[in-house]
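S.K.: predicted structure and sequence below. I'll ask about it afterward.
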Amino acid sequence: MYQIIHKRKIFYFLSVALLTVGLAFLVIFGLRFGIDFTGGSTMEFEVSADTTQTQVESELTSLGYSNPEIRVLGNNTYRITVRELSQDQHVAIIAAFQTIDPVSQELSYSSIGPTIGSELKSKSLFATILVFSFIVLYISWTFRKASWGPVRPWVWGVAALLALFHDLLIVLGVFAILGKFFQVNIDTLFITALSTVLGFSVHDTIVVFDRIRERIKIHGGKESFEDTVNVSVVETLIRSLATSLTTVLVLVALLLFGGESIRYFVLALIVGMISGTYSSIYIASPLLVSWYTYKTKKF
């Protein structure tokens, strides 16, 4: 039988290495917050095929917008993100596009003030903390009768919580790297993706934990706790991988063909799904064994 739990230190080392890189980028460079959190204005313009990004950037710079964020969305469409605009400034940018390309037209315009952006940031943080809290309480209650020596109900909850932190930090680290090298911003869709990832990850972890609990009922005392966990993880391995693979394949299709507006939302889901599958198999369950061996002085 494949020995996952016995090799847990290898998986711990891999996770620590990935988290170290991600945390380094998070601490040094941070995340690039979009206008949902910082406030600002976004416009989309349709232009002729002859219009270039260099022309657009030059015209905006001449209006006093240094380093404007310009994205090419395809079909000769540009998305411009700058600081919050007044009505006169908005009109001036439209006129600038008319100067570059007389047939250009504005497709959409949205503006968010810094107060609303700050409020969204606070609410997003509160929602994430609330999700973590309820998950720990739920798992502790669900596995209240699954104790094995020092592995009390709260240990199951903490193990799941650490796996969730692992997944959260992996996604944040990836987007810190993307923000540094590719100027990728995070918005409210990114928070939605994080919540979805946390839900998927804890669901996968609970499936594995439930199999461990069932095996404890049947074989408790007949085999070591380490063997019980290892057999349970291996028995759910194919199910976990198959579920994740089919989900990721659909997400990859959306990433390739779903359009610019949801690209990074889908990318966050893909990274989170992969990390969530990994953590439920190679992090959460091994942590139970590490706690057990530590408390029984076998670690």
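M.R.: Yep, it's here. Numbers count the residues shown, from 1 in each chain.
S.K.: going by C-alpha atoms from here, please, whenever you check contacts or count neighbours.
M.R.: OK.
S.K.: report how many residues lie close to Val103.
M.R.: 11 (other CA atoms under 10 Å).
S.K.: any idea whether it is helix, strand or coil?
M.R.: Here Val103 is coil, with the state taken from DSSP: H, G, I helix; E, B strand; the rest coil.
S.K.: list the residues that contact it.
M.R.: Contacts for Val103 (CA atoms under 8 Å, 6 or more residues apart in numbering) come out as Val47, Ser48.
S.K.: repeat for Val184
M.R.: With CA under 8 Å, 6+ apart, Val184 has these contacts: Arg32, Phe175, Leu178.
S.K.: go through those and say which is closest to Leu241.
M.R.: Leu241 has its nearest neighbour among the contacts of Val184 in Phe175, at 24.3 Å by CA to CA.
S.K.: what about the closest one, which helix or strand?
M.R.: Element membership for Phe175 (DSSP states H and E) is helix 153-182.
S.K.: how about that helix: buried residues?
M.R.: 153-161, 163-164, 166-180 (16 or more other CA atoms under 10 Å).
S.K.: identify each buried residue in the helix or strand containing Ala242, please.
M.R.: Using DSSP H and E, Ala242 sits in helix 225-257. The neighbour-count check on helix 225-257 (16+ other CA under 10 Å) flags 225-226, 228-234, 236, 240, 244, 248, 251-252, 255 as buried.
S.K.: from the contact counts, what lies against it?
M.R.: Counting contacts by 3 or more CA pairs under 8 Å, 6 or more residues apart in numbering; DSSP states H and E, helix 225-257 is packed against helix 188-219, helix 263-279, helix 285-295.
S.K.: in a markdown table, list the ones you listed along with distance to Val136 and mean neighbour count.
M.R.: Output for the helices and strands packed on helix 225-257, formatted as a markdown table (distance: least, CA to CA, whole Å; neighbours: other CA atoms under 10 Å):
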| stretch | distance to Val136 | mean neighbour count |
| --- | --- | --- |
| helix 188-219 | 10 | 19 |
| helix 263-279 | 16 | 23 |
| helix 285-295 | 15 | 20 |
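S.K.: export those helices as a markdown table, with columns for distance to Thr38.
M.R.: A markdown table is the format used below for the helices and strands packed on helix 225-257 (distance: least, CA to CA, whole Å):
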| stretch | distance to Thr38 |
| --- | --- |
| helix 188-219 | 12 |
| helix 263-279 | 18 |
| helix 285-295 | 38 |
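S.K.: try it against this one:
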Amino acid sequence: MKFLNPTHWDIIGKLKWLIVSFIAVICFGVLVIGFRWVTTGSKIDTAYFIFEKAIPGQVTEIAKTVYQFEEIQKLSNFSIEVPAPDANYKEQVRLNIKADKLTNDEVKKIGERLSTEYGKLAKDPAIETTSLSGQPFNWGLDFTGGTILEMTFKNPFVDNTGKAMADEEVIGKVRTAFAKNGVSLTVVQVQRLAMEAEQGKDIANSILIRTQESSDTKLKSVITDLISTFGEEDVANRKIDTIGPVVGQELKRSAVLALVIALAVIFIYIAFRFQPRAGVAAIACLIHDLALTLGVLSLAWVEINSAAVAALLALISYDVQDTVVVMDRVRENTKLYLGKMPYDKLINMSITQTFMRSFNTSFTTMIGILVILFLGGKTILDFSLIFLFGLTAGTWSSIYIAAPLLVVWKNFENRVSTNQPRKTYQLSTPEGIKVAVKETQPQINKPAIKDNLAGKPPAKKGPPKKKSNKRR
């Protein structure tokens, strides 16, 4: 069956649609990342209160006291900060309150209540609105800095009647504990018991918390409040991971630099080993693969951590492997058939000859990735997902994008050299076959006809006269 035999496929005949798909995938990735960048931005209002005298007590005690104010309870997503003394303020006289939105009336009422509790304000409170830039990706703790706290309790989350709490109620209690201690909170997740979840029971007894705070003193106070709220903790299963913000930013820069260096080295190798145009085509394919993979990660809001960067680097090295195989076949066929057949037909033959090799390699690898995805556990789940999407994109680009880009390059060169548009014919049409035969025919140089300067009619050519042997 010719349809199932790749050697009979006319891939270059669909060149226009291949280029359209290539551009569409890159646009998809860019638009999704840009959409996330714009929509995840937010604004936050901060009210600054400065007292004439120092505020007595520890930071956590002050935060707990202020949290009890009725005016504070009405705010949305608020946090309480007590800045430490510095060069400008020798004593602890400042208190900041952050919320999604603060009005002048709300700040005035809060200021009156604070004056009653801690004494007269040195000046009227000020409100500052800060615009927080959006995030194109869900950066993990490795790149943002902060703390991830996982706590498991011996008893499930139930109310006074013994009924299981809703996730929203558990999250609300966790946010209350953080707000009372003046600690900002980023993400809260309620986790189920593994064995009960498999049996269909909705029993939760664990929470996963992510915060930008890295102070052990403040976190201990929060942990104490959580234990008093949810009961005795299984301390043996507690997990705390802390990374400083400076280290996180350095890791982010190192990850981006690693990707850029990998792409540069790949371009240099392929350009040196084959041709510069082959290096450009390979890098274009890798950009295509990364755009699709990063777009899906941004759309699904998958956490980007060190494992994700490792998956992207592995993906780049694996995808370029198939591209090198196709380029190597193009180079071999160019030596054998260049000048004997059109360039687009030569590229099509190279793709079809390596198609089954590329497909079988990617298919067997995909089977292994699927096994890891479903049986590997949560630890390498993100790695498996990233590699699966990237492998699918890489298989497509190495077969249908890399070599066809060489045809686009060649057509552009011909158009520039001849200043005439050059049509890429489909190999399966009679017109294409006719042009291919015409281009391969050798040109015969006809001898030039000399002008007759004497004006005499040209002499008639005929057979040479025979010499007569007759004697006189």
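M.R.: Nice, I can see it. Everything numeric here is computed off the predicted structure, so don't read it as measured data.
S.K.: list the buried residues for stretch 185-200 of structure 2?
M.R.: Buried, per 16+ other CA under 10 Å, within stretch 185-200 of structure 2: Leu185, Val188, Gln189, Val190, Gln191, Arg192.
S.K.: which residue packs closest to Leu198 of structure 1, ignoring adjacent ones?
M.R.: Nearest residue to Leu198 of structure 1, sequence neighbours excluded (CA to CA, 6 or more residues apart in numbering): Leu164, at 6.3 Å.
S.K.: what's near enough to touch that neighbour?
M.R.: With CA under 8 Å, 6+ apart, Leu164 of structure 1 has these contacts: Leu198, Ser201, Val202, Gly276, Ser279.
S.K.: for the residues you listed, which one is nearest Gln3 of structure 1?
M.R.: Nearest member of the contacts of Leu164 of structure 1 to Gln3 of structure 1, counting by CA to CA, is Ser279, at 16.1 Å.
S.K.: for Leu267 of structure 1, see how far away the nearest residue to the closest one once chain neighbours are set aside is.
M.R.: Leaving aside its sequence neighbours, Ser279 of structure 1 sits nearest to Ala163 (CA to CA, 6+ apart; 5.5 Å). Taking CA to CA, to the nearest Å as the measure, Ala163 of structure 1 falls 20 Å from Leu267 of structure 1.
S.K.: same check on Ala242 of structure 1?
M.R.: Taken as CA to CA, the span from Ala242 of structure 1 to Leu267 of structure 1 is 19 Å.
S.K.: again, but for Thr228 of structure 1
M.R.: For Thr228 of structure 1, the distance to Leu267 of structure 1 equals 35 Å [CA to CA].
S.K.: what do you get for Asp167 of structure 1?
M.R.: Separation of Asp167 of structure 1 from Leu267 of structure 1 (CA to CA): 14 Å.
S.K.: show me where the stretch 51-200 of structure 2 has its helices.
M.R.: Assigned by DSSP state H, counting those that start in this stretch, the stretch 51-200 of structure 2 shows helices spanning 59-67, 70-73, 104-118, 141-144, 167-180, 194-198.
S.K.: which elements pack onto the second one?
M.R.: Meaning helix 70-73 of structure 2. Applying 3+ CA pairs under 8 Å, 6+ apart, we find helix 70-73 of structure 2 packed against helix 104-118.
S.K.: what do you get for the fourth one?
M.R.: Helices and strands touching helix 141-144 of structure 2, by 3+ CA pairs under 8 Å, 6+ apart, are helix 245-273.
S.K.: one more: the third one?
M.R.: Here helix 104-118 of structure 2 touches helix 70-73, going by 3+ CA pairs under 8 Å, 6+ apart.
S.K.: so which bit of structure 1 is the helix it packs on matched to?
M.R.: Aligned by TM-score structural alignment, helix 70-73 of structure 2 corresponds to no residues of structure 1.
S.K.: and stretch 335-346 of structure 2, by the same measure?
M.R.: Counting by TM-score structural alignment, stretch 335-346 of structure 2 falls onto residues 217-228 of structure 1.
S.K.: could you do stretch 18-31 of structure 2 as well?
M.R.: Stretch 18-31 of structure 2 maps onto residues 11-24 of structure 1, going by TM-score structural alignment.
S.K.: on that earlier part again, I'd like the helices of the stretch 51-200 of structure 2 as TSV, with distance to Tyr337 of structure 2 appended.
M.R.: Formatted as TSV, the helices of the stretch 51-200 of structure 2 follow (distance: least, CA to CA, whole Å):
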stretch	distance to Tyr337 of structure 2
helix 59-67	79
helix 70-73	79
helix 104-118	80
helix 141-144	52
helix 167-180	68
helix 194-198	62
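S.K.: which of these is buried the deepest?
M.R.: Greatest average neighbour count among these goes to helix 141-144 (a mean of 23), per mean count of other CA atoms under 10 Å.
S.K.: list just the nearest of the contacts of Val184 of structure 1 to Ser140 of structure 1.
M.R.: The closest of the contacts of Val184 of structure 1, once distances to Ser140 of structure 1 are taken by CA to CA, is Phe175, at 31.4 Å.
S.K.: tell me the residue in structure 2 aligned with that closest one.
M.R.: In structure 2, Phe175 of structure 1 lands on Leu297 (TM-score structural alignment).
S.K.: for its match, what are its contacts?
M.R.: Taking CA under 8 Å, 6+ apart, one finds Phe137, Glu303, Ile386 in contact with Leu297 of structure 2.
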